[in-house]
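>>> sequence and predicted structure below; questions after.
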Amino acid sequence: MDYEKLSATTLGDNVHIVVRSGCDSFGKFMSIALISERTDHFRDFSVWPRQQDFNVEGWIQNFAGSELLVAKKLLASFTYFNKPMTAALMRHSVQKFLSSAWGNHAFPKPPTSADINSVCFVKCEGEDPRATDSGNLFARKLRDELRVPDNNIMAPAEALRKAAHFRHYVFVDDFVGSGNQFIDTLKRTHSAATPYESFESLLFGDKHTVSYCPCVATSYAQFTRISSIFPKVALYPAHVLIEEHNATLPNSRVWHGMSADDATRAIELLRSISKRAGYGEDDGGQDAWHGFHGLGLTLGFEHGIPDASLPVFFSERNGWRPLMRRAS
């Protein structure tokens, strides 16, 4: 199965059923009752989680009647990756790395257990590493879903200390939006690590390779940020989000079926709604109405929603009811 198509079309088509019949042009509405019916359908088939984890009914109540079309368009474009889909994306991403490595002269074919033992899977860490970091979650998924031995899964500092034992380093994560966390992980120095104090210094040599295997990546993170700063790092995302996934652009897929003028008006209304939800800044920061780095995504995972997604999906400010809650 092609998991890139699975994430982009199978789930997307299911979600689009929610409102497609009533949102073909600006100003046409579909009944809330039909939204509730479709929502129940997706929950019954475990495409969407329980109401307390994905609160469509409460979220819709945030919007005034004149704003419902925007709400429905956003909901129609929202892509939710449940637990099995997230695991499938992770497997596909790691398999892309392994296929590339085994096609290289450094790996004989077919691969042996000794080849796999030369690979160290590394957790991505936030600016202040915490137990709740998504890298820890995916370390467990590597062990449980792909049967990667615990000895081949490490935190960055430990992985650097054991550089003599490995040839290939593979970072895994659910989502890369801006690339900040991964870039910071590579640049972070570890005084106790020898012979390399950081992965940035390790990349200066030619004894090791560094790869990044996120489930989903933005083209902005992959090409504008990571590849420009660390050209020797190979990225193997299972699915890539391009500019047309940004809901704050008139050519976004979110506004499909609208004229450019209608899409522009809808975006201005979204901006006003976002300000009411407590996010009114334009700087692409943590309070930006269009999401972190202005990426304007409509994306969530079973374990949380990225800060690159639109804040109207996760805000709890000013009494706003979130569609999904951010991980604390």
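That came in fine, so what should we check first?

>>> from now on I want contacts and neighbour counts done on CA atoms only, so please keep to that.
Fine.

>>> so which strand or helix has residue 144?
helix 134-145 (DSSP states H and E).

>>> just how off-centre is that helix within its chain?
With Cα atoms, centre = their mean, to the nearest Å as the basis, helix 134-145 stands 15 Å off its chain's centre.

>>> please enumerate the strands of the stretch 1-150 of the chain.
79-81, 119-123 (DSSP state E, counting those that start in this stretch).

>>> pull out the buried residues from the longest one.
Using 16 or more other Cα atoms under 10 Å as the burial criterion, the residues of strand 119-123 that qualify are 119-123.

>>> and here is the other one:
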Amino acid sequence: MISSEDLKLKRAVQLLCSTGIRRPLASERMRTWLKQFSSGPEHTLALLILRHLIYRTSNQIESSLTQALRRMALHFALNDKDRSTMYWRDILEGRAQLNFYFGPPEHEYTRPGKSGELIIRLLKQIFSIKSEQIEYPSSNKTLSTNERFLMIDDGTFSGDQLSKIIEANSTLMKRPGQTGVVVSIAHERALQRFERDFPEIPVFYGEKMTEQDGLVAISEQWIVAGNWPYGNDLPCEVYNEIVKKAGFKTVQPLGYAGLGLMVAYEHGIPDDSLQLLWDKSDSWTPLFDR
């Protein structure tokens, strides 16, 4: 029998999906994922994770990316007059004597996957970026004084991947005052890393996440708020036991870099999120595909 509190959580999750807030996350997919948790603490934990999942549709990614691009355009404007008199999209489209180039990061020497394709499509369809303005970081392009290059992606969390790409393509990326990073979502750990390692490369983002968005911090809130009624069976301990039983080839309970995020996109999920959300094994089916 499902407890009354679990039933409330389940209804809240179903409502989030049925209202379109988590479109197109299917209830059937969630049911399959939930069946892998035993009743009691495991099932409550799964429902709490679903309830507090940060899920972003393509439209929401577009909205956050718009904010990031606005900040970027105003930052690079050559003078205060352009900032005060010109609409940021005019600056983006080159009406302030600046030409912008954008490059989704390459992954392991290949073209970007789903996230890169989404960003390229948004740039072209929504922001009127032309094909000739798309350059990958590894290109041999040199920047003139009125050109700017922005590496662009859906999100950066630990900052590791983008940092490695910058180091590998330092000829283009390390041009003080001429390059930057644009993402829809940035985690404070990535921002701290860039401030430390690449102070000359600004990061423009539409949404910011912090350590308080991770499972460790959120589970403490569940306990304080009375959402977790299991006494000494702490949420993180229960979670780690489920990961062990899942039999993953590589154990990363809190995801890459240990951030413990519960974030996913309509087009996929970063491996910085909880391993139970994206990894698979002979005995475990993930909620999201990578």
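Noted; the coordinates are in hand. Fair warning: this is a prediction, and the values are worked out from it, not measured in the lab.

>>> about what we covered before: in a markdown table: the strands of the stretch 1-150 of the first structure, plus distance to residue 49 of the first structure.
Shown next, in a markdown table, are the strands of the stretch 1-150 of the first structure (distance: least, Cα to Cα, whole Å):
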| stretch | distance to residue 49 of the first structure |
| --- | --- |
| strand 79-81 | 9 |
| strand 119-123 | 27 |
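
>>> check which residues of the helix holding residue 144 of the first structure are buried.
134-139, 141-142.

>>> would you point out the most distant pair within those residues?
Looking at the buried residues of helix 134-145 of the first structure by Cα to Cα, the two members farthest from one another are 134 and 142, with 12.3 Å of separation.

>>> coming back round to it: and the strands of the stretch 1-150 of the first structure: which comes nearest residue 99 of the first structure?
That would be strand 119-123 among the strands of the stretch 1-150 of the first structure, by Cα to Cα, at 13.2 Å.

>>> for residue 177 of the first structure, find the nearest of the strands of the stretch 1-150 of the first structure.
Nearest of these (Cα to Cα): strand 79-81, 15.0 Å.

>>> give me the contacts around that closest one.
Identification of contacts with strand 79-81 of the first structure by Cα atoms under 8 Å, 6 or more residues apart in numbering yields 7, 11-12, 15, 47-48, 298-302.

>>> what about the residues you listed, which are in helices?
Residues from the contacts of strand 79-81 of the first structure lying in helices, with DSSP state H as the criterion: 11-12, 15.

>>> ok, of those residues, which one's closest to residue 225 of the first structure?
Distances from residue 225 of the first structure to those, taken by Cα to Cα, are shortest for residue 12, at 27.0 Å.

>>> how about that closest one: what's its closest non-neighbour residue?
Setting aside the residues directly before and after it, residue 12 of the first structure is nearest to residue 79 in space (Cα to Cα, 6 or more residues apart in numbering), at 5.9 Å.

>>> repeat for residue 276 of the first structure
residue 318 (7.4 Å).

>>> how about the helices in the first structure?
Ranges of helices in the first structure, per DSSP H, are 3-5, 11-16, 32-44, 56-60, 68-77, 83-102, 113-116, 134-145, 156-161, 180-187, 199-202, 219, 227-229, 260-276.

>>> deepest of those, which one?
Comparing the helices of the first structure by mean neighbour count (mean count of other Cα atoms under 10 Å), helix 68-77 comes out on top with a mean of 22.

>>> check contacts around the nearest residue in space to residue 264 of the first structure that is not next to it in sequence.
Nearest residue to residue 264 of the first structure in three dimensions, chain neighbours excluded: residue 250, at 5.6 Å (Cα to Cα, 6+ apart). By Cα under 8 Å, 6+ apart, the contact set of residue 250 of the first structure is 260, 263-264, 267.

>>> turn these into TSV, including distance to residue 71 of the first structure.
Output for the contacts of residue 250 of the first structure, formatted as TSV (distance: Cα to Cα, whole Å):
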residue	distance to residue 71 of the first structure
260	18
263	13
264	15
267	11
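
>>> of those, closest to residue 148 of the first structure?
residue 267 (44.8 Å).

>>> in the second structure, what residue corresponds to the closest one?
Per TM-score structural alignment, the equivalent position to residue 267 of the first structure in the second structure is residue 236.

>>> kindly report the same for residue 288 of the first structure.
In the second structure, residue 288 of the first structure lands on residue 252 (TM-score structural alignment).

>>> touching, its match and residue 275? I think so.
Yes: here residue 252 of the second structure reaches residue 275: they are 6.1 Å apart, a contact under Cα atoms under 8 Å.
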